[in-house]
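> Sequence below, structure please.
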Amino acid sequence: MIKYCKLLVVAFLVVSCNYDNKKTNIADYSLNKENTSSDPQLKASIERGKLVYEDLCITCHMGNGEGAPKVFPPLAQSDYLKENQEASIKGIKEGMSGEIVVNGITYNSVMAPLGLSDEEVADVMNYINNSWGNSYGKFITTEDVTKVIKN
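Prediction:
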């Protein structure tokens, strides 16, 4: 009888621990609230950018922004994104090809142009600049994108 009670207690603990893990292991890919709460325009842009990202970008760069190792570069904690905002804007608007180095890893993939408007590019940039621990750059406007594309 004591053996069965111990087994029951162990089974209960395993189930309880497993249940807690399921609750806490769900990744939270939400926006960095501290970056969005002070500026309603930025917050709205980020929300729109998230929709575009989830529609077009998530397949390669994943829901957590970590990309696919040595195939599609990460956007989360990306030194390339942080240091190359204009090139990133152009890449989203016009596509990219050729080698780039992101966080010390060389990528040589092709990103096709996505057919996004300047506003959609600005919104996606604001989303990725303020997600997954990123806090890069400033609020990017449609006018900023237009200016970068013209140059």
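> going forward, measure contacts and count neighbours with C-alpha atoms only.
Will do.
> and the residue nearest the centre of the chain, what element?
Nearest residue to the geometric centre of the chain (Cα atoms, centre = their mean): residue 65, 3.4 Å. Using DSSP states H and E, residue 65 is not contained in any helix or strand.
> Surely it and residue 76 touch.
Yes: between residue 65 and residue 76 there is a contact under Cα atoms under 8 Å: 4.8 Å.
> Residues that sit against both of those two, list them.
Taking Cα atoms under 8 Å, 6 or more residues apart in numbering as the criterion, residue 65 and residue 76 both touch residue 132.
> Quick check: what element follows the top helix by length along the chain along the chain?
Ranked by residue count and defined by DSSP state H, the top helix of the chain is helix 2-24. Next in sequence after helix 2-24, counting helices and strands by DSSP H and E, comes helix 33-36.
> for comparison, sequence B:
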Amino acid sequence: MKKYVLAIAMIALVLQGFNTLSKDRNDGYITKKESKKGVYSSADKGKSVYNQTCVACHQATGLGIPGAFPPLAKSDFLNKDVNRAIRGVVKGLSGAITVNGKKFNGAMPAQALSDEQIADALTYVYASWGNNKTVVTTAMVKAQRK
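I've put the predicted structure just below:
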């Protein structure tokens, strides 16, 4: 029995290595190396991070969950202050906020993501759902970690 568990664990680790591939728009695959060469934009990479980290609360549409999680779509809160948005992801956010005229009083924990992942995810959010197309860089994220 222990051999089977060990074999399954080994297979899982090997398969996890295949996680270095990301799906492109044409349902083909590119490697992370190709992605870093600029084959895909930060927003394209950010969509993957968003779908793994943010979608449960803010939803695939960016509309959030009314009364619980604020919308990111056409978000006056995000579009007004990019550094505040970055800090919210890096350090977490709690307390009352108003987004698009509606009050939210919850908590978002700090996200355990790299500077690049945060920059990519926020660039995707800003490029989506009627937001202002701000490009978030790793330098901007690093500045908010201080």
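> can you list contacts of the longest helix of the first structure?
With contact meaning Cα under 8 Å, 6+ apart, helix 2-24 of the first structure is reached by no other residue.
> what sits against the alignment partner in the second structure of the residue nearest to the centre of the first structure?
In the second structure, the residue paired with residue 65 of the first structure according to TM-score structural alignment is residue 62. With contact set as Cα under 8 Å, 6+ apart, residue 62 of the second structure has these partners: 55, 71-73, 125, 129.
> which of those residues sit farthest apart?
55 and 129 (13.7 Å; Cα to Cα).
> so stretch 80-96 of the first structure aligns onto which residues of the second structure?
Counting by TM-score structural alignment, stretch 80-96 of the first structure sits on residues 77-93 of the second structure.
> Pull out the buried residues from the matching stretch.
Going by neighbour count (16 or more other Cα atoms under 10 Å), the buried part of stretch 77-93 of the second structure is 77-79, 82, 85-91, 93.
> What about these, which are in helices?
Among the buried residues of stretch 77-93 of the second structure, the members falling in helices (DSSP H) are 77-79, 82, 85-91.
> Pick the one among those closest to residue 133 of the second structure.
Nearest to residue 133 of the second structure, judged by Cα to Cα, of those is residue 79 at 8.9 Å.
> pretty sure residue 44 of the second structure is touching residue 122, no?
No: using Cα under 8 Å, residue 44 of the second structure is not in contact with residue 122; the gap is 11.0 Å.
> Which one's more surrounded, those two?
Neighbours per residue (other Cα atoms under 10 Å) separate residue 44 of the second structure from residue 122, with residue 122 holding more: 29 against 20.
> Where does the corresponding residue of the first structure for that one sit, in terms of helix or strand?
Residue correspondence to the first structure (TM-score structural alignment): residue 122 of the second structure is matched to residue 125. Counting by DSSP H and E, the element that carries residue 125 of the first structure is helix 118-129.
> What are the contacting residues of that helix?
Against helix 118-129 of the first structure from outside (Cα under 8 Å, 6+ apart): 31, 42, 45-50, 52-53, 75-76, 82, 89, 92-93, 134-137, 139-146.
> Drop anything exposed from those residues.
For the contacts of helix 118-129 of the first structure, a burial check counting by 16+ other Cα under 10 Å picks out 31, 42, 45-50, 52-53, 75-76, 82, 89, 92-93, 134-136, 139-141, 145-146.
> Keep only those of those residues that are in helices.
42, 45-50, 52, 82, 89, 92-93, 145-146.
> Dump those residues into a markdown table; add distance to residue 20 of the first structure as well.
Output for these, formatted as a markdown table (distance: Cα to Cα, whole Å):
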| residue | distance to residue 20 of the first structure |
| --- | --- |
| 42 | 35 |
| 45 | 35 |
| 46 | 31 |
| 47 | 30 |
| 48 | 33 |
| 49 | 32 |
| 50 | 29 |
| 52 | 33 |
| 82 | 36 |
| 89 | 41 |
| 92 | 39 |
| 93 | 43 |
| 145 | 44 |
| 146 | 48 |
